[in-house]
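Undergrad: what shape does this take:
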Amino acid sequence: MGAVWTALKYGVRFVIGLVIVSLFFLAFYRFFPVPGTTLMGWRSMQGEEVKYDWVSLDEISPHLIRAVIASEDFKFCRHLGFDLGEMKAAWEDYKNGEPLRGASTISQQTAKNAYLWPGRGPVRKVFEAAYTVPMELTYSKRRIMEIYLNVAEWGDGIFGAEAAAQERFGKSAKDLTKYEASLLATVLPNPNEWRVDPPGPYVRKRSGTVRARMNTVEAEGFDACVFKD
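TA: Have a look, this model is predicted:
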């Protein structure tokens, strides 16, 4: 019994410590730039040069904001962190024999990218949800988008919209055109395989769809929570 009691005490202490650390990071990232992520550290350990420049959301083109909403999370402004309809649709497709596809929202991706380790699995999904809920309750949608666009990976050790714009197009993120923004949003799901310089057939075709959806995002106000927060 002594060994069990000791293990239980250490387990409780670990959980309490984890909660305290998590709350610290949640509070810190609400107001201050994210200094780096686990994935950045992992890329650096693999020998890649990490390029990362934090900028405010005001220094990122509205085209890119609309492009990632159009491509990654059409209901970003209308959910509380989880798109239950998309999750249900993904599960139904899986049951019908299709490959299991991701149904993560921008909020979930932000939690994963900013706070957690790279990889997949049920344990990380639990932690992802555990960060997404308090983040949605305490951060503005504008702040979630700002973190997301600054820590997202765009391949070749490039992280964040500013570094991506500089490396791929030789300009600042605030000067990205609609076309350039749609290309960057298109490659986000697989940035180390899909290219924007030059884009392959799939990226060109998909980016055209993204641009059409961007028009809907703007016309229907699906970006209102970012620009009016």
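
Undergrad: only C-alpha atoms for contact and neighbour calcs from this point on.
TA: Fine.

Undergrad: helix or strand next in line after the lengthiest helix in the chain, which one?
TA: Once the chain is assigned using DSSP state H, the helix that runs over the most residues is helix 2-31. As assigned by DSSP states H and E, the chain's next helix or strand after helix 2-31 is helix 38-45.

Undergrad: what's downstream of that following helix, the next helix or strand?
TA: Heading C-terminal from helix 38-45 (DSSP H and E), you reach strand 51-52.

Undergrad: which strands and helices lie in contact with that following strand?
TA: Strand 51-52 is packed against strand 158-159, helix 161-169, with contacts defined by 3 or more CA pairs under 8 Å, 6 or more residues apart in numbering; DSSP states H and E.

Undergrad: in JSON lines: those, plus distance to Pro134.
TA: Shown next, in JSON lines, are these (distance: least, CA to CA, whole Å):
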{"stretch": "strand 158-159", "distance to Pro134": "25"}
{"stretch": "helix 161-169", "distance to Pro134": "25"}
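
Undergrad: buried deepest among those, which one?
TA: Comparing the helices and strands packed on strand 51-52 on average neighbours per residue, with mean count of other CA atoms under 10 Å, the densest one is strand 158-159 at a mean of 26.

Undergrad: this one as well, want them side by side:
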Amino acid sequence: MIRKPLANLLLATASATALIFTSAAAAQADEPTPEPSVTAPPAAEEPVNPVIAEYDGRKINLAESWEGADSCTELPNGEVHCYDSDEEALADPELPAESRKETLKAASARSASAPPRGCVADYWCLYMDTGYGGRLLRLSSDGKKDLNEWGCRDNLGSVFYWVGRWALNYGNAKITDYRSWPVEDRVRELNAPADYRNFGNLAYPGGGNWNNKVDIFEVRRN
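TA: Have a look, this model is predicted:
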């Protein structure tokens, strides 16, 4: 037969243990659910359709490396050419003659509204650094561009777009940052003409900015 003092001690110990487990469970239930990652990882290790460009007399895979190229241009014939200088890019015989003409005219005017270095008329000019610096990608054709396939995912810092021929080059663009579920993708339109010098100053939905967050760049010739 257990004496009364000992029975009371065992009962108190059991009650204290139950209280500890109940408190721990309640505290765990009150903890906030961790927020998903800021940006969703690529769907696969390798891009589905890596962009193959012509550079310095050879073919290069932009998704893997630009191999020292300073800029690349998406041309009307569907090819992509990369260059070591802006002069070389502007002299490309596959570049539309009217775009070259308007670009040279703007450069000779040297006005305050002149486009930044390397930006060609009628092309969306994507710079990897803010302030129109770093590597430059010139896009023209309508549709979505997966920047992972161009070797530029999460690297976009500024965008400029100016029109030499309005009849052919109206429309706007849209940028997308893929987010992990359950957070919705972030989307923003870029109106034409575009002068977005610093994506660090471009407000991002929910707070922050767009610098180095763009996954998809969509040219919309509507």
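
Undergrad: now the TM-score, please.
TA: Superposed pair, TM-score by TM-score structural alignment, normalised by the length of the second structure: 0.27. Supporting alignment: 105 aligned residues with a CA RMSD of 5.7 Å.

Undergrad: thinking again about what came up before, so which of the helices and strands packed on strand 51-52 of the first structure is nearest Ala70 of the first structure?
TA: Ala70 of the first structure lies closest, by CA to CA, to one member of these: helix 161-169, at 16.3 Å.

Undergrad: give me the angle between the next helix or strand after the closest one and helix 161-169.
TA: Next in sequence after helix 161-169 of the first structure, counting helices and strands by DSSP H and E, comes helix 178-187. Here the directions of helix 178-187 of the first structure and helix 161-169 differ by 110 degrees (axes from the mean of the first three to the mean of the last three CA atoms, to 10 degrees).

Undergrad: for helix 178-187 of the first structure, packing partners?
TA: Packed next to helix 178-187 of the first structure, using 3+ CA pairs under 8 Å, 6+ apart, are helix 62-72, helix 201-220.

Undergrad: possible to save those as a markdown table with distance to Phe14 of the first structure and mean neighbour count?
TA: Shown next, in a markdown table, are these (distance: least, CA to CA, whole Å; neighbours: other CA atoms under 10 Å):
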| stretch | distance to Phe14 of the first structure | mean neighbour count |
| --- | --- | --- |
| helix 62-72 | 35 | 24 |
| helix 201-220 | 44 | 17 |
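
Undergrad: turn these into CSV, including distance to Phe24 of the first structure.
TA: As requested, those are exported to CSV (distance: least, CA to CA, whole Å):
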stretch, distance to Phe24 of the first structure
helix 62-72, 28
helix 201-220, 34
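
Undergrad: these: which one's closest to Ala165 of the first structure?
TA: Short answer: helix 62-72, nearest of those by CA to CA, at 10.3 Å.

Undergrad: which helices and strands does the following helix or strand past the closest one pack with?
TA: Moving toward the C-terminus from helix 62-72 of the first structure, the next helix or strand (DSSP H and E) is helix 84-95. On a contact count with 3+ CA pairs under 8 Å, 6+ apart, helix 84-95 of the first structure meets no helix or strand.

Undergrad: okay, buried residues for helix 84-95 of the first structure please.
TA: 86-87, 90-91 (16 or more other CA atoms under 10 Å).

Undergrad: same check, this time on stretch 6-20 of the second structure
TA: So stretch 6-20 of the second structure, judged by 16+ other CA under 10 Å, has zero buried residues.

Undergrad: which non-adjacent residue is nearest Val203 of the first structure?
TA: Excluding the flanking residues, the one nearest Val203 of the first structure by CA to CA, 6 or more residues apart in numbering is Thr186, at 6.4 Å.

Undergrad: how far away is the one you found from Glu180 of the first structure?
TA: 10 Å (CA to CA, to the nearest Å).

Undergrad: higher neighbour count, those two?
TA: Thr186 (30 against 20; other CA atoms under 10 Å).

Undergrad: is it true that Ala185 of the first structure touches Arg66?
TA: No - applying CA atoms under 8 Å as the test, Ala185 of the first structure and Arg66 come out as separate, 9.2 Å apart.

Undergrad: which SSE is immediately downstream of whichever helix or strand Lys125 of the first structure is part of?
TA: Using DSSP H and E, Lys125 of the first structure sits within helix 122-138. Downstream of helix 122-138 of the first structure, the first helix or strand assigned by DSSP H and E is helix 141-151.

Undergrad: between that next one and helix 161-169, how big is the angle?
TA: Going by the same axes, to 10 degrees, helix 141-151 of the first structure makes 50 degrees with helix 161-169.

Undergrad: what angle do helix 141-151 of the first structure and helix 2-31 make?
TA: Using the same axes, to 10 degrees, helix 141-151 of the first structure lies at 100 degrees relative to helix 2-31.

Undergrad: can you spell out which helices and strands pack onto helix 141-151 of the first structure?
TA: Packed next to helix 141-151 of the first structure, using 3+ CA pairs under 8 Å, 6+ apart, are helix 106-115, helix 161-169, helix 224-227.

Undergrad: which one of those helices lies nearest to Thr209 of the first structure?
TA: helix 106-115 (18.9 Å).
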